[in-house]
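In: can't give you the sequence, but here's the structure:
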């Protein structure tokens, strides 16, 4: 069956240029095949493309198995209205050290790298280049590309396969601190349409505590615990209005159309002055959510029917 070509106006934004891990994540999206891909410099630009309509969706990094949440992404999602996560994608992460042709490892005194990549290769760099200087880059690929544009740095930390795009030489391979590192990416859109539940889903929210009174964090966590909703991620980020005030970025196991998750979110909304719903979407690993019988959908439905019968003086169905 021949697919119909997509119009040029259908664009997907990603942190570029070509060759980045973000591009590798976007390649996993079937709907993006045949569409126009727009390279951007940062997550703010990617989200602006979505909210302005220049792109129908954007791929952004949100979490790494070594470094945890990507703070720039978490903060941007907090301040960008009407953004929804449509899906998540996992990309294994490793790095190579590249340089201009003719450069040897002994010649390297300054390294250009994206801050996250630098942190994930610091152990190797400190061991092999103990006196090296560091220059931050906007992306892993731009770090490598800059070697051909100026001589400020002698080498760059870049993704494997970078030499397919730029005439550089690989000085060292597999230089990551942890070779099993994985980065989690999410595809975000301004569409409010919910992906259907699959039984292997996540729901992402951002929550603020009402105040700093003792036990407030426990009260927030109880909204999930008392309904059998497991959290796969919880991270705090400063709200920024005063010292000691934080919001929480939370991933829940389950879909908002699951009774236990919906009930937990209702409780959360009653508790918190601000809850941002980022979306319910299929898990990348496709692991089914394990639900104990006491928190199954039918239990919540029966409980509501029971209460309705009391209020209306009508017998419940059970």
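Out: Perfect, thanks for sending it. Computed from a predicted model, the values in this text were never measured in an experiment. Numbers count the residues shown, from 1 in each chain.

In: can we go C-alpha only for contacts and neighbour counts from here?
Out: OK.

In: residue 307 versus residue 299, what's the distance?
Out: 12 Å (Cα to Cα, to the nearest Å).

In: ok, residue 281 next?
Out: 31 Å.

In: those two: who's more crowded?
Out: Taking neighbours as other Cα atoms under 10 Å, residue 281 and residue 307 compare with residue 281 leading, 26 against 14.

In: thought the more buried one was touching residue 201?
Out: Yes - counting by Cα atoms under 8 Å, residue 281 sits close enough to residue 201 to count as a contact (5.5 Å).

In: how about stretch 110-120: buried residues?
Out: Across stretch 110-120, burial judged by 16 or more other Cα atoms under 10 Å covers 110, 111, 112, 113, 114, 115, 116, 117, 118, 120.

In: now swap in stretch 302-316 and tell me
Out: So stretch 302-316, judged by 16+ other Cα under 10 Å, has buried residues 305, 306.

In: ok, the buried residues of stretch 110-120 vs residue 73, which is closest?
Out: residue 116 (12.7 Å; Cα to Cα).

In: what about that closest one, helix or strand, and which?
Out: helix 115-128 (DSSP states H and E).

In: for that helix, packing partners?
Out: strand 155-158 (3 or more Cα pairs under 8 Å, 6 or more residues apart in numbering; DSSP states H and E).

In: in the helix or strand that contains residue 135, what counts as buried?
Out: Assigning secondary structure by DSSP H and E places residue 135 in strand 133-136. Buried residues in strand 133-136, counting neighbours by 16+ other Cα under 10 Å, are found at 134, 136.

In: A further structure is provided below for comparison with the first:
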């Protein structure tokens, strides 16, 4: 017969009971003293990520966010939800993200406009250089001076002549006061020596609709929202605002070629997280986004909408933000741009 050895239990005494209780108390105290695991120590991401677009749907920011979000979601295994929060030259959406939890689940599709708004809006609830953690610049898109195809002007020189002959009939639209389009329009108005009525919109979608309908005379928007209408013959591109021509509009001259030497402004778009987002999450987001941006499929998509894919490091994006903030602060003062 097999014998099963039983554990030996020494007799329990008051002394040993007290010893056991003290040992348990010490273990409990040690457990309480251990720091609790931070939320981000859990596997990230464990739920959908929201990518806030600070403009209305249909514009370049929105198009880029959705193109990136779709591929990023597949890469990280969680949906990326694009949420439009337009208004006040993209500052409303930026303010929302700046105040969101720094856990990697709420991101901002930022743009060059934010570096301009810093100097235009005096009472922002955030500091664009301090309230965010840059992740990567997604793309650079040229801006283009565009008019309705029914406008008599076939080039910038003819447009200037028309404006000077009947200045009250001409206006330009932008994505809001303090955006790149507003700054370019103000510079152009100053360069031709003729004030132009500025009509701000919440995004490229409604702006393009009114440009097609003749409610505004011209725009300096990015290539992306107007390119299909230019190709369809409904809008006419007169010049791009960058120093070199756009690959998507190779026959359209630059404003510099058209006699305006001071113009060299394009619009970059990039993703940022709230400041104090854990570095490991920022690094993971950067790595996954750069893979998407460098993929042949995404690059082809960017080419189709007139954008140049970038995909840089957080440090490089931060440097770009600092440089543009200083540069545009000077231009804002020189062109007397204000929302007041």
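Out: Right, received. Where do you want to start? What you see is a predicted model; the values in this text were computed from it and never measured.

In: quick TM-score on the pair, please.
Out: Aligned and superposed, the two chains score 0.45 in TM-score terms (TM-score structural alignment, normalised by the length of the first structure); 196 aligned residues with a Cα RMSD of 4.8 Å.

In: and which of the buried residues of stretch 110-120 of the first structure is nearest to residue 52 of the first structure?
Out: residue 114 (27.1 Å).

In: for the second structure, what spans make up the helices?
Out: For the second structure, the helices defined by DSSP state H cover 14-33, 60-76, 91-98, 113-120, 156-165, 180-192, 204-213, 223-231, 279-294, 296-304, 314-334.

In: point out the most buried one among the ones you listed.
Out: helix 113-120 (a mean of 24; mean count of other Cα atoms under 10 Å).

In: which other helices and strands does it contact?
Out: Under the contact rule (3+ Cα pairs under 8 Å, 6+ apart), helix 113-120 of the second structure is packed against helix 314-334.

In: who's in contact with the helix it packs on?
Out: Residues outside helix 314-334 of the second structure that contact it (Cα atoms under 8 Å, 6 or more residues apart in numbering): 112, 115-116, 118-120, 129, 133-137, 183, 270, 286, 338.

In: what about the strands in the stretch 101-250 of the first structure?
Out: Per DSSP state E, counting those that start in this stretch, the stretch 101-250 of the first structure carries strands over the ranges 110-113, 133-136, 155-158, 169-172, 182-189, 201-208, 231-238, 246-253.

In: in a markdown table: those strands, plus distance to residue 87 of the first structure.
Out: Supplementary listing: those in a markdown table, determined by distance: least, Cα to Cα, whole Å:
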| stretch | distance to residue 87 of the first structure |
| --- | --- |
| strand 110-113 | 28 |
| strand 133-136 | 30 |
| strand 155-158 | 26 |
| strand 169-172 | 34 |
| strand 182-189 | 5 |
| strand 201-208 | 9 |
| strand 231-238 | 15 |
| strand 246-253 | 13 |
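
In: of the ones you listed, which is nearest residue 86 of the first structure?
Out: Of all the strands of the stretch 101-250 of the first structure, strand 182-189 comes closest under Cα to Cα, at 5.5 Å.

In: so what touches that closest one?
Out: Contacts for strand 182-189 of the first structure (Cα under 8 Å, 6+ apart): 22, 25, 47, 50-51, 56-66, 83-93.

In: of those residues, grab the buried ones for PyMOL.
Out: Applying 16+ other Cα under 10 Å to these, the buried members can be selected in PyMOL as follows:
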select buried, resi 22+25+47+50+51+56+57+58+59+60+61+62+63+64+83+84+85+86+87+88+89+90+91+93
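
In: in strands, which of the contacts of strand 182-189 of the first structure fall?
Out: Members of the contacts of strand 182-189 of the first structure lying in strands (criterion: DSSP state E): 57-64, 84-92.

In: the closest residue to residue 111 of the second structure other than its chain neighbours: what's it in contact with?
Out: Among residues not flanking residue 111 of the second structure along the chain, residue 269 sits closest, at 4.3 Å (Cα to Cα, 6 or more residues apart in numbering). Residues counted as contacts of residue 269 of the second structure (Cα under 8 Å, 6+ apart) are 61, 109, 110, 111, 112, 137, 138, 139, 140.

In: one more time with 10 Å, if that's ok
Out: 60-61, 64-65, 109-113, 136-141, 307, 309-310 (Cα atoms under 10 Å, 6 or more residues apart in numbering).

In: re earlier: ok, of the contacts of helix 314-334 of the second structure, which one's closest to residue 298 of the second structure?
Out: Out of those, the member with the shortest distance to residue 298 of the second structure (by Cα to Cα) is residue 137, at 14.1 Å.

In: tally of neighbours for the closest one?
Out: 28.

In: which non-adjacent residue is nearest it?
Out: residue 270 (3.9 Å).

In: that neighbour: neighbour count?
Out: Counted with other Cα under 10 Å, residue 270 of the second structure comes out at 23.

In: now, the contacts of residue 269 of the second structure that are in strands?
Out: Per DSSP E, these map to strands at 109, 110, 111, 136, 137, 138, 139, 140, 141, 309.

In: re the thing from before, report all helices and strands that the strand holding residue 135 of the first structure contacts.
Out: Counting contacts by 3 or more Cα pairs under 10 Å, 6 or more residues apart in numbering; DSSP states H and E, strand 133-136 of the first structure is packed against strand 110-113, helix 115-128, strand 155-158.

In: ok, residue 133 of the first structure touching residue 156?
Out: No - if you go by Cα atoms under 10 Å, residue 133 of the first structure and residue 156 don't touch, sitting 11.3 Å apart.

In: and of the helices of the second structure, who's closest to residue 239 of the second structure?
Out: helix 156-165 (7.1 Å).

In: quick one: that closest one to helix 180-192, angle?
Out: Relative orientation of helix 156-165 of the second structure with respect to helix 180-192: 80 degrees, computed using axes from the mean of the first three to the mean of the last three Cα atoms, to 10 degrees.

In: residues of the helix or strand hosting residue 264 of the first structure that come out buried?
Out: Residue 264 of the first structure is located in helix 259-271, with elements delineated by DSSP H and E. Neighbour counts using 16+ other Cα under 10 Å place 259, 260, 261, 263, 264, 265, 267, 268, 271 of helix 259-271 of the first structure among the buried residues.

In: alright, calling it a day.
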